[in-house]
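S.K.: no letters, just coordinates:
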C-alpha cells in the first residue's frame, strides 16, 4: 500500500483508536510498581503516540502532497528525473508520450466528452534533454466532434518544492475547478499541463539554467511548450500559453513570464517570492555568474532590463503570509514598468498552504483565461 493510499490512512487511524482504547482498558492492570507493569505503561503510551502522530502525518501528507511515495519520504528518490543525451527518436517519435489516462472527478467524468480527461505523460526536452513526468488535463470540448478542429489555450501549472504533480489534481483540484468554471462560462476551455518545477530531484533548481547542470529555464521556456504543442491541439500564435505556480512554482511562473513574454503571455504566482534563494536544497545555482544571478532576481531584472509585454498576477494574505510586504512592493514596482501589467489577489488571512491556494485558484484561472488566445 502506497504512502498516499486511503487504506494506509484508515489503518493508521484505526490503530490509534484501538491503542487508545487498549490503554484505557489495561491501565488499571498496569498500575503496579513492578518493572513489567512500568514497561507495559511505557509501551502502551509510546505505541499510542506513534499511531496518533502517524495518523496526523499521513492526513497532512494527503492534504498537502509533501511526499508521493515511501521512497520519496525516506529520501531514496534520486536523480532519475533527468536523462542526459536522451534519444527522443524512439518508438512514437515524439518528445511527449502518454503512459496512462484517468477520468476527472466530476459528474459524468467517465466520459471524456462530458468530464474531460487527465493524461499522464512523459516529456523529454529536445534541446535540454530533461525528462520529467506530467499530467495533462484536456477539457470536454477537446473530445467533442464540433470542436475537432479547434485549438485551445494552455497553461503550465507548477507545484512548490519539493511538491508532487499528483497534488495539483488531488490536493488543489485544478482539473475539477477548470471543468466547473468553463461549464459555468467563467473561463474558456483550456489545456492544463501539471508538473513540478523539480525536474532534477532532489535538487531545487529554481527554474535556473544552472551552469554545467540542468537547463531548467530553457526546458520550461521552450521544450515544454514545444512538446505539448506537437502532441495536442494548442494554439500556435503568441498569447496561447500562460503559466501558474505556487510558492517556488509561483516564483518560477513570474520569472518565466518576465523572461519569456514571447512564450508566456501571462504568469500567476500564488504566494511567490521574487528572488532565487541559495540554500542546501539548491546548491550553487550560479557558479559565480553574476549576470545569471541578477537575472534570477526579479527586483533587479525589472529595474535594469526593458519591461516585458506580459501580464502578471501575484497573491498574498494580510495575515499569515510572509511575502505580504514584498508583494505590495512588487506591485508598485511593476505598475511603473509599462507595458508589463500587474494584478493581485490579497486575502485578509491565509497561510502558505493548500487551503489558501484553493481559495485563489478559481479567480486565478478566470484571470489567466481572459489573457490567453485559443488561436
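M.R.: Perfect, I can see it now. As the structure is a prediction and not an experimental result, all values here were calculated from the model.

S.K.: C-alpha only now, for contacts and for neighbours.
M.R.: Noted.

S.K.: may I see the buried residues of stretch 284-297?
M.R.: Using 16 or more other Cα atoms under 10 Å as the test for burial, stretch 284-297 gives 285-286, 292-297.

S.K.: residues contacting residue 48?
M.R.: Shown in contact with residue 48 (Cα atoms under 8 Å, 6 or more residues apart in numbering): 16, 19-20, 23.

S.K.: so where does residue 20 fall, helix or strand?
M.R.: Per DSSP states H and E: residue 20 is located in helix 6-26.

S.K.: need the next SSE after that helix, C-terminal direction.
M.R.: Next helix or strand after helix 6-26 toward the C-terminus (DSSP H and E): helix 35-64.

S.K.: burial check on residue 1, number of neighbours?
M.R.: By the criterion of other Cα atoms under 10 Å, residue 1 has 9 neighbours.

S.K.: please report the distance of the residue nearest to it when sequence neighbours are not counted from residue 51.
M.R.: Spatial nearest neighbour of residue 1, chain neighbours left out: residue 8 (6.6 Å); criterion: Cα to Cα, 6 or more residues apart in numbering. Distance from residue 8 to residue 51, counting by Cα to Cα, to the nearest Å: 12 Å.

S.K.: comparison target below:
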C-alpha cells in the first residue's frame, strides 16, 4: 500500500489498538520473573509503541503532506530524472473538469535549466468558453518537501479561485500549482546553486515560458504573480524580488526571509558569499535597489516563530516596492492557519494582476 493511502493508515491504527488490547490481556501471564516473561513484556510494549508511533506518523504525514511516497520518504525517488532531458514543451498527462473550470496534470520541462517538475493547472470556465482571450496567471508553491496535490486537497486553491471569480472579486485567473522541490530529496530553497540545479531560474523563466507557450496566458510582468506557504512563501518573495521583470506581485504565507541551510540542503552557495547575500531578502532590501513589486506577507502574532522577522521585513521595505501584511491573533505553521488567511490573500494577489485587453 502507498505511504499516503487511507488503507495503510486505517490498518496501522487498528493494529495499534489491537496491540494495546493484547498487551492488557497478556500482562498477567507475563508477570513472572523468568527471562521468557521479561522478553514477553518487552516485546508487547515495543509492539504497542512502534505501531502507535507508526499510526501517528502516517496520520501526521497524511495531514501535512511531508512525503508523497515510500521512495520520497526514503530519499530514493528519482522519478524526475528521465524527464529532465525531454525539453520539448509542456506535456499534459491528464485532464478533468472541476467546479468552475478544469484541472490539467502536466509536466513542466525547463528549456534553459534542464529541470522538470509536475504541476496542476487550474483553467477557469472563462478560459474554456472564450477561446481568443488571454488571462493572468499565479504560480502557487507548496512547502518542502510538499505535494502539489495539497494545494487542491488541503487548501482548495481551485475552489477558492472559482468562488472569487463567481462573486466578482477577481477576474478569471489561471493557477499553476507546484512544489518548489524539483530535485528531491534535496531541498534547494529555490537557489540557483553554483554549478548545480538552477532552481530559481527554472521557476522564474522556464515555468513561465512553458505556460505561455501552451496556454493563453499574458506574457507581461503585470499579469503574473506567485503565492507560496512556508518554503514556498520564501521562494515566492525571493523570485518576485529577484525577477521584477517577470512578476509583479507575491504572497508569502508564513514564509521566511533567509535561506535555511541544514542536512537536507547541503552547500547551496558553494562558499560564494555573493550568492548567499542575494538569497537573503533582508540583505537585498538593505543593499540593492528596491524592486517595483507588491507583496503580501502573513503570520500569526502568537504561534508563528517568523512573526518578529516578518515585522522587520515590513519595516525594511522601501519604494517603489510595496508591502502589506495579514497578521492573525494566533495560529500555527500549518494548513489550518493558511486556510484562514487564503480567503483574503488569494483574491488580494489576483487583484494585483492585470487582465490583458481582448
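M.R.: Yep, it's here. Keep in mind that what you see is a predicted model, and the values were worked out from it rather than measured.

S.K.: buried stuff in stretch 344-358 of the second structure?
M.R.: Those would be 345-350, 352-355, for stretch 344-358 of the second structure by 16+ other Cα under 10 Å.

S.K.: on that earlier part again, the residue nearest to residue 1 of the first structure touches residue 2, doesn't it?
M.R.: Yes. Under the criterion of Cα atoms under 8 Å, residue 8 of the first structure makes contact with residue 2 at 7.3 Å.

S.K.: you'd agree residue 87 of the second structure is up against residue 107?
M.R.: No. If you go by Cα under 8 Å, residue 87 of the second structure and residue 107 don't touch, sitting 10.1 Å apart.

S.K.: ok, the corresponding residue of the second structure for residue 247 of the first structure - contacts?
M.R.: In the second structure, the residue paired with residue 247 of the first structure according to TM-score structural alignment is residue 230. Residues near residue 230 of the second structure by Cα under 8 Å, 6+ apart: 142-144, 252-256, 333.

S.K.: cool, residue 216 of the first structure as well?
M.R.: By Cα under 8 Å, 6+ apart, residue 216 of the first structure lies in contact with 128, 130, 199, 205-210.

S.K.: nearest to residue 62 of the first structure, of those residues?
M.R.: residue 199 (22.0 Å; Cα to Cα).

S.K.: return the residue of the second structure aligned against the closest one.
M.R.: Using TM-score structural alignment, the equivalent of residue 199 of the first structure in the second structure is residue 182.

S.K.: and the residue most central in space within the first structure, how far from residue 193 of the first structure?
M.R.: Ranked by distance to the mean C-alpha position of the first structure (Cα atoms, centre = their mean), the top residue is residue 159 at 1.6 Å. Residue 159 of the first structure sits 11 Å away from residue 193 of the first structure, going by Cα to Cα.

S.K.: go on, residue 25 of the first structure?
M.R.: Relative to residue 193 of the first structure, residue 25 of the first structure is positioned 53 Å away (Cα to Cα).

S.K.: and these two? Which one has more around it.
M.R.: residue 193 (24 against 11).

S.K.: how about the secondary structure of residue 93 of the second structure?
M.R.: Look at residue 93 of the second structure: counting by DSSP: H, G, I helix; E, B strand; the rest coil, its state is strand.

S.K.: just give me the match in the first structure for it.
M.R.: In the first structure, residue 93 of the second structure lands on residue 99 (TM-score structural alignment).

S.K.: now for its match: which residues touch it?
M.R.: 119-122.

S.K.: correct me if wrong, but residue 355 of the first structure is in a helix.
M.R.: Yes. If the criterion is three-state DSSP, then residue 355 of the first structure is within a helix.

S.K.: what does it align to in the second structure?
M.R.: Using TM-score structural alignment, residue 355 of the first structure sits opposite residue 336 in the second structure.

S.K.: now the helix holding residue 20 of the first structure, how far from the centre of its chain.
M.R.: From the chain centre to the centre of helix 6-26 of the first structure is a distance of 33 Å (Cα atoms, centre = their mean, to the nearest Å).

S.K.: quick one: which of residue 8 and residue 2 of the first structure has more around it?
M.R.: More neighbours surround residue 8 than the other of residue 8 of the first structure and residue 2, with 15 against 12 (other Cα under 10 Å).

S.K.: relative to residue 213 of the first structure, how far out is that one?
M.R.: In this view, residue 8 of the first structure and residue 213 of the first structure are 38 Å apart by Cα to Cα.

S.K.: what do you get for residue 60 of the first structure?
M.R.: Counting by Cα to Cα, the gap from residue 60 of the first structure to residue 213 of the first structure is 33 Å.

S.K.: which parts of the second structure are strands?
M.R.: Taking DSSP state E to define them, one finds strands in the second structure at 91-98, 101-109, 116-124, 137-141, 174-178, 224-229, 249-253, 294-300, 322-328.

S.K.: the fifth one vs the first structure, average offset?
M.R.: Right, strand 174-178 of the second structure. Per the superposition on the first structure, strand 174-178 of the second structure and its aligned residues are separated by 1.1 Å on average (mean Cα distance after the TM-score superposition for the first structure).

S.K.: now do the second one
M.R.: Comparing strand 101-109 of the second structure with its match in the first structure after superposition yields a mean distance of 1.4 Å (mean Cα distance after the TM-score superposition for the first structure).

S.K.: give me the buried positions along that strand.
M.R.: Buried residues in strand 101-109 of the second structure, counted by 16+ other Cα under 10 Å: 101-109.

S.K.: which elements pack onto that strand?
M.R.: On a contact count with 3 or more Cα pairs under 8 Å, 6 or more residues apart in numbering; DSSP states H and E, strand 101-109 of the second structure meets strand 91-98, strand 116-124, helix 125-129.

S.K.: residues near residue 233 of the first structure, how many?
M.R.: Look at residue 233 of the first structure: counted by other Cα under 10 Å, it has 20 neighbours.

S.K.: which one of the contacts of residue 99 of the first structure is nearest residue 47 of the first structure?
M.R.: residue 120 (39.2 Å).

S.K.: aligned to the closest one, what sits in the second structure?
M.R.: In the second structure, residue 120 of the first structure lands on residue 105 (TM-score structural alignment).

S.K.: now that match: closest residue in space, sequence neighbours ignored.
M.R.: Spatial nearest neighbour of residue 105 of the second structure, excluding adjacent residues (Cα to Cα, 6+ apart): residue 120 at 4.6 Å.

S.K.: can you find the partner of the one you found in the first structure?
M.R.: Under TM-score structural alignment, residue 120 of the second structure pairs with residue 135 in the first structure.

S.K.: wait, doesn't that match sit right on residue 165?
M.R.: Yes. Counting by Cα under 8 Å, residue 165 is a contact partner of residue 135 of the first structure at 7.1 Å.
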